[in-house]
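# this one's structure only:
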């Protein structure tokens, strides 16, 4: 695989993953017609190759090199494992009143209402 071929695959695969994360129709298509989803994103799949969608692999980080290897080996194995990791949610926390009072739009509240010239 040339660096250009790899770059084209990585860009298409990345767009596919983002599409699945953000579009319920694409998420359903991943389950129902992964070959069609790959085609829609410009990822060629050799004829006769079975596409197996793997979702939400618990306890593992997405590994782009592994996905590239699966794509390269699809011709010889007859199977393409298409790994689409779970979209992890960011941790959220409530701020208490003291924390809210100490921050105003990312600036300490003691300087939020004055012009820069009076803080020197």
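Thanks, I have it. This structure is a prediction, so every number in the text was calculated from the model and none was measured.

# switch to C-alpha atoms for all contacts and neighbour counts from now on
OK.

# how is the residue lying closest to residue 52 once chain neighbours are set aside assigned, secondary-structure-wise?
In space, not counting the residues next to it along the chain, residue 52 is nearest to residue 81; the distance is 4.9 Å by C-alpha to C-alpha, 6 or more residues apart in numbering. Put simply, residue 81 is strand when judged by DSSP: H, G, I helix; E, B strand; the rest coil.

# neighbours around residue 81, how many?
17 (other C-alpha atoms under 10 Å).

# just after the longest helix along the chain, pick out the following helix or strand.
Longest helix in the chain by number of residues (criterion: DSSP state H): helix 3-22. Going down the chain from helix 3-22, the next helix or strand is helix 24-32, by DSSP states H and E.

# here's the one I want to compare it with:
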């Protein structure tokens, strides 16, 4: 009886683990292929031994959101205060994919994205 319970727990754990991995890949695929592009402001970072969290502020439905994306590029932190495009899904607004190569400098476009003149 104990062996069956132990086997059930182990199998359940592996099924859950596989589910979480597949879900993560699915969400990333959906964002990359069907995500909406919006403008965000790069506001801060936190460095760790092998990675970095880049924090962005953006607006979704007039609601200000602060979120981060993990990245290994430590040189990017010199761009604090600049605006960049990010991709997200409305179903998962807390998961973002910054497009680091696409800096936004058009102030009209930035203001239309929900930012104020003080944010510039």
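Right, received. Where do you want to start? Because the structure is a prediction, the values reported are computed rather than measured.

# got a TM-score for the pair?
TM-score for the superposed chains, counting by TM-score structural alignment, normalised by the length of structure 1: 0.26, backed by 47 aligned residues with a C-alpha RMSD of 4.0 Å.

# coming back round to it: angle of the longest helix of structure 1 against helix 24-32?
Angle of helix 3-22 of structure 1 versus helix 24-32, following axes from the mean of the first three to the mean of the last three C-alpha atoms, to 10 degrees, is 110 degrees.

# tell me the spacing between the residue nearest to residue 52 of structure 1 and residue 4 of structure 1.
Remark: distance between residue 81 of structure 1 and residue 4 of structure 1 (C-alpha to C-alpha, to the nearest Å) = 22 Å.

# isn't residue 85 of structure 2 right up against residue 102?
Yes. Applying C-alpha atoms under 8 Å as the test, residue 85 of structure 2 and residue 102 come out as touching, 6.0 Å apart.

# tell me which of those two has more neighbours.
The residue with more neighbours, out of residue 85 of structure 2 and residue 102, is residue 85; 20 against 12, by other C-alpha under 10 Å.

# in contact with the nearest residue to that one once chain neighbours are set aside, which residues?
Closest residue to residue 85 of structure 2 apart from its sequence neighbours, by C-alpha to C-alpha, 6+ apart: residue 39 at 4.5 Å. Shown in contact with residue 39 of structure 2 (C-alpha atoms under 8 Å, 6 or more residues apart in numbering): 58, 83-86, 104, 110, 113.

# counting neighbours, which of these comes out on top?
Result: residue 83 is most packed of those (other C-alpha under 10 Å), 25 neighbours.

# secondary structure element holding residue 40 of structure 2?
With DSSP H and E as the test, residue 40 of structure 2 turns up in strand 36-47.

# how near is residue 15 of structure 2 to residue 22 of structure 2?
11 Å.

# to clarify, my last question referred to residue 103 of structure 2.
31 Å.

# who's more crowded, these two?
Legend: neighbour count by other C-alpha under 10 Å for residue 103 of structure 2 and residue 22, higher for residue 103 (16 against 12).

# please identify which helix or strand holds that one.
In this structure, residue 103 of structure 2 sits in strand 92-104 according to DSSP H and E.

# now the strands for structure 2?
In structure 2, the strands defined using DSSP state E lie at 36-47, 52-60, 63-71, 83-89, 92-104.
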